[in-house]
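**Q** pasting the sequence and the predicted model now:
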Amino acid sequence: LRNQLTSNIYSINNNDTKSPLVIFLHGSGERGFNNNMPLLANDIPKKVYNYIKKMGAGVLVVPQTTWSADMTGWFRSEFQEGLMQLINKIIVEYSINRNRVYLIGLSNGASASWYLAQKYPDLFTAVIPCSGYVYNEGKKFLGEKGQGRYMEPTDEEAKKLLNVPIWAFHAEDDPTVNVLGTKLIVEKIKKFEGNNVKETIYPEGVVVPNPHASWSLAFKENNVLDWLFSQDKEKVGWTENNYEY
């Protein structure tokens, strides 16, 4: 049970069309054995649920990793594998529109979102990572754990993300994950002429009382969910043959 991935799934479909799918990845603080924790730590799942309810169609998945003494969370391979199995199962069972699979991640979940987006760029339609960095196996951490730790992005990672619409959020004075975790990957993507990425960096003293929680302001942006749900691979010519995950 300690390695088991649990999840909350909310489905709404009032119009008999294929549904968009949103996967919400929590941060390290929401690891555990009570799958309500990712729902209670912030109001983002509730905002997404209310949004899809208003649209009349959508599926929201809020999975949870179990607790461990370390802070690896979504970095553990068994959870990544379990998550991908869950996503693939939901796509089939809930009649998901494969052109509209969205990923939101906070902190540890944001770093996992960067990782998953570059590993499966043909799966995720758009990504919103808040206060993260591009995690990947074999890379060294820079900075101390809980004190501005992050990983430097590689050219290869940036190139894989060129066609993935991304809106990244971070606070300049984040004490937990260095803001360079966001700035450097956005800079690299743009260096390779990727035009589907944008960032919102909040100045020092704006995200209070916890500067790590950039998501507390990110989802107060009136158009952030409008932007997310407007992304559709069909608009750029994707077909079923494009999917290779």
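**A** Received it, and whenever you're ready, just let me know what you need.
**Q** rest of the way, CA atoms for contacts and neighbours
**A** Fine.
**Q** show me which residues of the helix ranked longest in the chain are buried.
**A** Longest helix of the chain, by residue count under DSSP state H: helix 77-93. Of the residues in helix 77-93, those buried by neighbour count under the rule 16 or more other C-alpha atoms under 10 Å are 79-80, 82-83, 86-87, 90-91.
**Q** which among those gets closest to V164?
**A** Distance to V164 across the buried residues of helix 77-93 (C-alpha to C-alpha) is lowest for I87, with 18.0 Å.
**Q** what angle separates the helix or strand just after the longest helix of the chain from helix 77-93?
**A** From helix 77-93 onward toward the C-terminus, using DSSP states H and E, the following helix or strand is strand 96-106. Put simply, strand 96-106 runs at 150 degrees to helix 77-93, going by axes from the mean of the first three to the mean of the last three C-alpha atoms, to 10 degrees.
**Q** counting contacts, what elements does strand 96-106 pack onto?
**A** Where contact means 3 or more C-alpha pairs under 8 Å, 6 or more residues apart in numbering; DSSP states H and E, strand 96-106 is packed against strand 19-25, helix 77-93, helix 108-119, strand 126-130, helix 224-230.
**Q** in addition, the following structure is provided for comparison:
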Amino acid sequence: MKNAFCLLFCIVSINIFTAQQTNEKFIIEEQYLKYLPEQYEEDLDKKWPLLIFLHGSGERGTDIEKVKLHGPPMLVEKGKHFPFIIISPQAKIRWDENVLHQIITNFIENNRVDTDRIYLTGLSLGGHGTWNLAQKYPEMFAAIAPICGWGNIEKAWKLRHMPVWCFHGELDTVVPLSASKNMINALRPINPKVKFTVYPEIYHDAWKQAYNNPKLYDWFLKQKKHTHKAIKLPLKTLMQYVGTYDFEMGNFKTKSIVSVEDGKLVIKTGQSTTPLIPSSKDTFFINKNQLIEYKFIKNKKGVVDKILFYYDDIYTMPKSKD
């Protein structure tokens, strides 16, 4: 399992060997453990699911051996075999979402990864990192499992299509149970694929039970990255969305015109005309692999009066009154 990668920002292999894991390092001084399934070299055409594990605050620093104290890296050290690749980065002080994204992106380019099945999990500080990384790059992951972490409820909408299994100890005094509850409560109204396991009489080490539960890994392997599924809508349904809507993004203001052309809904903003593809009776997308969406909202009278535009933020586009 000797590895030597050469890339624009250069990855250098460090020859520290364990039974099944090697220590990999970026020249930007970010280290990670890598685990490859036993059968990885048997079929050179096969692509494998990838699990990213983010450790807690106690494992920060530059001693990569600390990362093996908990979670999947610990289980690998004890001889457990997994049916997917695992990479376990080490943070010096805190998790940096941009650096993590670079690590994962580079790893994908240099290894046989099934990009429809990339999973993310972490404990405590790593649970926080799991929420944050998934919220910043939701299109990268097929599912996440944050454990006793905390997230940003204002960004919960970015995970509206993400399968989530969250774990927490009921008696946790380091990161209170409410931290996970707040995220789950923000997600449940918009995401039917949310699971929440609370361990009674468990304090901050909920990860012990969570990572020793084989059902977690079975659940991961059943998940695939979200892609929008197109449906057909009758012309009568499409016609109720026709109109002019006010669009504002910062200092930029314009009008967007929604119309039906050749039996399909389109939106025109400036010189750009974009087909809108229905995924439900009131929600439309423009690319099956992007999370950009347009959701038409009706008022109490049952008349469409605005669009919710999901992009880097949620933009409200009220129907023009002039």
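**A** Noted; the coordinates are in hand. As the structure is a computational prediction, the values presented were derived from the model and not from experiment.
**Q** please state their TM-score.
**A** Superposed pair, TM-score by TM-score structural alignment, normalised by the length of structure 1: 0.75. Supporting alignment: 203 aligned residues with a C-alpha RMSD of 2.5 Å.
**Q** can you check which of the helices and strands packed on strand 96-106 of structure 1 gets nearest to V62 of structure 1?
**A** Nearest of those (C-alpha to C-alpha): strand 19-25, 5.1 Å.
**Q** which residues touch that closest one?
**A** Strand 19-25 of structure 1 is contacted from outside by 13, 45, 57-64, 91, 94-106, 109-110, 113, 229, using C-alpha atoms under 8 Å, 6 or more residues apart in numbering.
**Q** ditto for stretch 153-166 of structure 2
**A** Outside stretch 153-166 of structure 2, the residues that reach it (C-alpha under 8 Å, 6+ apart) are 134-135, 138, 141-148, 180, 182-184, 186-187, 190-191, 193-197, 223, 226.
**Q** generate a PyMOL selection restricted to the buried entries among the residues you listed.
**A** In PyMOL syntax, the buried subset of the contacts of stretch 153-166 of structure 2 is picked out as below (16+ other C-alpha under 10 Å):
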select buried, resi 134+135+138+141+142+143+144+145+146+147+148+180+183+184+186+187+191+194+223+226
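**Q** any idea what K198 of structure 1 aligns with in structure 2?
**A** Applying TM-score structural alignment, one finds that K198 of structure 1 aligns to K195 in structure 2.
**Q** could I get the contacting residues of that match?
**A** Here K195 of structure 2 is in contact with 164-166 (criterion: C-alpha under 8 Å, 6+ apart).
**Q** equivalent analysis for G132 of structure 1, please.
**A** Going by C-alpha under 8 Å, 6+ apart, G132 of structure 1 touches 106-111, 114, 150, 170, 177, 181-182.
**Q** go again using 10 Å as the cut-off
**A** 27, 105-114, 149-151, 168-170, 176-182, 212 (C-alpha atoms under 10 Å, 6 or more residues apart in numbering).
**Q** strands of structure 1, start to end?
**A** 6-13, 19-25, 57-64, 96-106, 126-130, 142-144, 147-150, 166-171, 197-202 (DSSP state E).
**Q** quick one: the first one to chain centroid distance?
**A** Okay, so that is strand 6-13 of structure 1. Here strand 6-13 of structure 1 is found 17 Å from its chain centre; the criterion is C-alpha atoms, centre = their mean, to the nearest Å.
**Q** that one versus strand 57-64: what angle between them?
**A** Using the same axes, to 10 degrees, strand 6-13 of structure 1 lies at 170 degrees relative to strand 57-64.
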